[in-house]
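> Need the 3D shape of this:
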Amino acid sequence: MTSRYESLTRTELAVLIPELLLCGHLIDRSGMAHVLGALGREGMTAVAIEEWQLASPVYTRRMRRALGIDGDGVAEIFKGFQLDIGAPPQFMDFRYRVSDHDHGEFHLDHCGALADVEPMGTEFVVSMCHDIEDPTFDATALATNPQAQVRPVHRPPRVPADRTPVCAWTVVIDPAHEPPTPHERAHLVAGSEAAAVALAPIEPEGEGLHDYSGPLLNDLRFGDFSRAALVRIADEVALQHHLLTLGYRTAVAARTDPDTTLDIVGKQFAGIAGLTAERLRNALGLGDDAAALAKVLRLHPAFNPAPYVDIDVSTETSGGAQTVQLRIGRGCGAVDDGAWAALLTPDRLEPLNALVRAVNPHFHAVVREATDCALTIEIARAATPFRESTEVAITRFSTGAAFAFTDRGIPLPLTVR
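Predicted structure coming up:
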């Protein structure tokens, strides 16, 4: 199988992709609370800067290649933003304007990240909107043009407190601009298996857009893409999850001992695994039985894309009760990288339990076999429901946990060719 997302219809994929983008953004809501507890606000800020600096140039280049985004102007930078887990549609409501190849601007009509952080106080707002955004916007833009600079017109803390748009930025490309220096640990993510994994090219068959080589659109309506393009986008967005988490793990490991790093990354995995499973189940209108769980497992970004994460999911019936069997192969890129699949061991099933209980709180995971080649787990129903894990509850703090996407109609081109 080249992609597990091939099992979905074009309509289902168009619903799924915004969910994957949003859940990728919420990885930080899951992870940063635990970094804050271990390293304080300044340490959390440093981890956030580093993880995005390490990951976003890598996955932006991948998405550009996948969708034929060949230019190096402001419009192409904005196309990258639209397909980035750092800017999920509507939740981070970027509005773009392009003046010419080298000049543009954007503002945010709504910023879900700000809505999450403002109640925490001015210091946290400054950390996010100043300390983190300055280096990470440039890191993302350099994947399109190293001479691009993203600079604020205005940004929070908001004065007055209800100011809209919440922030505004210019993007200028100038040969005189000095490209940002790559991070000293950039090679650890850029050289990962995730960065190099080969995915099937988009075959231009059927209806819809097969790439994003045309004009920049004010919004992306994913239903306008072809089914083949949507499959590839879904795989690339799932890979963004892994690349960001590898950046997160690298940044945490540089500041803590190995046991603390493993504990923090495991808690991050548990929080986002559960919330993502819940959103996927709801978005696709699934039930809460074994069949629904099997589908969620096959589609969950923690276990995708298929060429990177080796899993097999099946259902079995015994004595009238259905169970789900999950086999995680140990000879795959995700395990080699130390990504999420590598964190599941016979002694550490908390992230998987958080995931399966988001489908049904009665589910629980039991190891059936553990070898050097694979970990095989059975997921069955317990008589009484389990409480939601602390890690999922922390992630649910974000307004993104209950965010609902809306139909904005036909997208409009912002550039004329």
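> hey, let's count contacts and neighbours off CA atoms from now on
Noted.
> which outside residues touch stretch 238-250?
When contacts are taken as Cα atoms under 8 Å, 6 or more residues apart in numbering, the neighbours of stretch 238-250 outside the stretch itself are 20, 24, 27, 47-48, 50-52, 54-56, 58-59, 84-85, 185, 188-189, 194-195, 261, 265, 301-302, 304-305, 337-340.
> Would you do the same for the sequence below? I want to compare the two.
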Amino acid sequence: MTASNYTALPRETLARLLPELLLTGHLIDRSGMAHCLAAFGRDGMTAVAIEEWQLASPVYTRRMRRALGIGGDGVETIFKGLQLDIGAPPQFMDFRFRVDDHDHGEFWLDHCGALLDVEPMGPEFVVAMCHDMEDPTFDATALATNPHARVRPIHRPPRTPADRHPMCAWTVTIDSAHTPPPIPANAELVANSAAAQLELPAIDHANDGRADYAGPLLSDLRFPDFSKSALVRMADEVCLQHHLLTLGFLVAVRARTDAAVAIGRKQFTGIAGIAAERLRAALGLGDDAQAVATVLRLHPAWNPLPYTGIEITVTDDVVRVWFPRHSDAIADGAWPALLEAGQLGPLEAMVRGVNARGYVRAVEAERLGWTAEIAFAATPFQEATEVAITRFSRGAAFTFADRGIPLPLTVV
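Next up, the predicted model:
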């Protein structure tokens, strides 16, 4: 089996990278929804957001549970899943939890970066996100653990007063009398994708640190507490979450327009640049060719390696990215499938997230794949409009804090 790109990183670097990958997954919507708003209006944008999360989150929630040995079917298990979900990146979406018993609990958000992004747009957009989107998508995530789970608001925005904290609060109830909602019409398109079925190496329990998330629910996950093997698997799984969400996005957009590839490419360009920028900062890298190659190798768009098969090499000041013609990602129509000669905006945005002077100098094609050669101009290029749109989110510049030792959340 092809090795992970993340195995080359030391454990402490992987632990620093995990929150970044979760956050960039969340910011995919800050990129994609702006273009859906332009194409379909607010109602159409909302419908796309609902469908993409409904299709993707049950799939990747089950994958992460299996990977980390998260057993059970109760409220505590649902909350563990949220802590490893790109829909709830730590601190930026600051979920707090209370477990009453197997069937009852509450969560609330002490900080909601998504709300702070949307509130300046007006109450209609807040209602679209916090009511229209959250009702079906929270349920879809919970249903991945228990089909009889329901998530219902205690209070939620628009906030009254305007600085109300916590920003929202929700109950989670499991009741066998609850009838599960119908399966979304296009669920099988994501559930049967190569990304959903991809097999990755099991976590090695002989390593130092936690190899699973069995035991009590913790108030926060401290990634440095996990073993290197567990962190590598989590990183690859979170990258798959990026791809699965994008597959759901493309399914929803294709149902509404023939311009789905163009919209998908804009979404890809916006998040490609911001993710590269954040990875470079998190890793403390410079802007030379080696730094560009390192960021590309670790970028969620090109991982997990067994899914994409994309190879990055560097010689002197030239970076080469080799794209196979056949891979699981190509078969799914995921991000790598959106690139072709003459349509390399996402790759250039990614490179310029590390060095604003980067550009694709040449493309060489052969039977098994094609290579993009990256070089550097004398002066910087202007930031892509798609990246500037994504930068609107406070998440683009968000800083994580060390919260110390987490507390176990036990039933009171």
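> Would you show me how to pick out the buried ones of the contacts of stretch 238-250 of the first structure in PyMOL?
This is how PyMOL selects the buried members of the contacts of stretch 238-250 of the first structure, with burial counted by 16 or more other Cα atoms under 10 Å:
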select buried, resi 20+24+27+47+48+50+51+52+54+55+56+58+59+84+85+189+194+195+261+265+301+302+304+305+337+338+339+340
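> Among the contacts of stretch 238-250 of the first structure, name the ones in helices.
When the contacts of stretch 238-250 of the first structure are checked against helices (DSSP state H), the matches are 20, 24, 27, 47-48, 50-52, 54-56, 58-59, 188-189, 194-195, 261, 265, 337, 340.
> what's the distance between residue 379 of the second structure and residue 149 of the second structure?
Using Cα to Cα, to the nearest Å, one obtains 55 Å as the distance from residue 379 of the second structure to residue 149 of the second structure.
> neighbour-wise, which of the two wins?
residue 149 (29 against 9; other Cα atoms under 10 Å).
> how about that one, what's its partner in the first structure?
Using TM-score structural alignment, the equivalent of residue 149 of the second structure in the first structure is residue 148.
> ok, now residue 15 of the second structure?
Per TM-score structural alignment, the equivalent position to residue 15 of the second structure in the first structure is residue 14.
> quick one: what helix or strand has that match in it?
helix 10-25 (DSSP states H and E).
> Just the residues contacting that helix, thanks.
Contacts of helix 10-25 of the first structure from elsewhere in the structure, counted by Cα under 8 Å, 6+ apart, are 5, 83-89, 91, 221-223, 226-227, 230-231, 233-234, 237-238, 240-241, 272, 275-276, 279-280, 283-284, 301, 400.
> So which of those belong to strands?
Counting by DSSP state E, no part of the contacts of helix 10-25 of the first structure is found in strands.
> Filter those down to just the buried residues.
A residue is treated as buried here by neighbour count (16+ other Cα under 10 Å); on that basis the buried members of these are 5, 83-89, 91, 221-223, 226-227, 230-231, 233-234, 237-238, 240-241, 272, 275-276, 279-280, 301, 400.
> What ranges does the stretch 51-200 of the second structure have for its helices?
Taking DSSP state H, counting those that start in this stretch, the helices of the stretch 51-200 of the second structure run over residues 75-82, 113-118, 123-127, 134-143, 187-191, 194-197.
> Quick one: those helices as a markdown table, columns for distance to residue 389 of the second structure too.
A markdown table is the format used below for the helices of the stretch 51-200 of the second structure (distance: least, Cα to Cα, whole Å):
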| stretch | distance to residue 389 of the second structure |
| --- | --- |
| helix 75-82 | 27 |
| helix 113-118 | 12 |
| helix 123-127 | 17 |
| helix 134-143 | 23 |
| helix 187-191 | 27 |
| helix 194-197 | 28 |
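> I'd like to know which of those is closest to residue 211 of the second structure.
Distances from residue 211 of the second structure to each of these were compared using Cα to Cα; the shortest belongs to helix 75-82, at 14.9 Å.
> Now which residue in the first structure aligns to residue 333 of the second structure?
Residue-level alignment of residue 333 of the second structure against the first structure, with TM-score structural alignment as criterion, gives residue 338.
> gap between that match and residue 352 of the first structure?
Looking at residue 338 of the first structure against residue 352 of the first structure, where the rule is Cα to Cα, the gap reads 16 Å.
> Identify the residues contacting the closest residue to residue 111 of the second structure other than its chain neighbours.
Setting aside the residues directly before and after it, residue 111 of the second structure is nearest to residue 94 in space (Cα to Cα, 6 or more residues apart in numbering), at 4.9 Å. The neighbours of residue 94 of the second structure, taking Cα under 8 Å, 6+ apart as the test, are 88, 109, 110, 111, 112.
> Distance-wise, check residue 94 of the second structure relative to residue 143 of the second structure.
Between residue 94 of the second structure and residue 143 of the second structure the computed distance is 21 Å (Cα to Cα).
> Please apply the same query to residue 401 of the second structure.
The spacing between residue 401 of the second structure and residue 143 of the second structure, counted by Cα to Cα, is 31 Å.
> In terms of neighbours, single out the busier of those two.
Per other Cα under 10 Å, whichever of residue 401 of the second structure and residue 143 has more neighbours is residue 143, with 22 against 8.
> Quick check: that one touching residue 61?
No. Contact criterion Cα atoms under 8 Å: residue 143 of the second structure and residue 61 do not qualify, at 9.8 Å.
> Tell me which helix or strand residue 328 of the first structure sits in.
Since the elements are taken from DSSP H and E, residue 328 of the first structure ends up inside strand 321-329.
> I'd like to know which elements that strand is packed against.
Here strand 321-329 of the first structure touches helix 290-299, strand 311-318, strand 374-381, going by 3 or more Cα pairs under 8 Å, 6 or more residues apart in numbering; DSSP states H and E.
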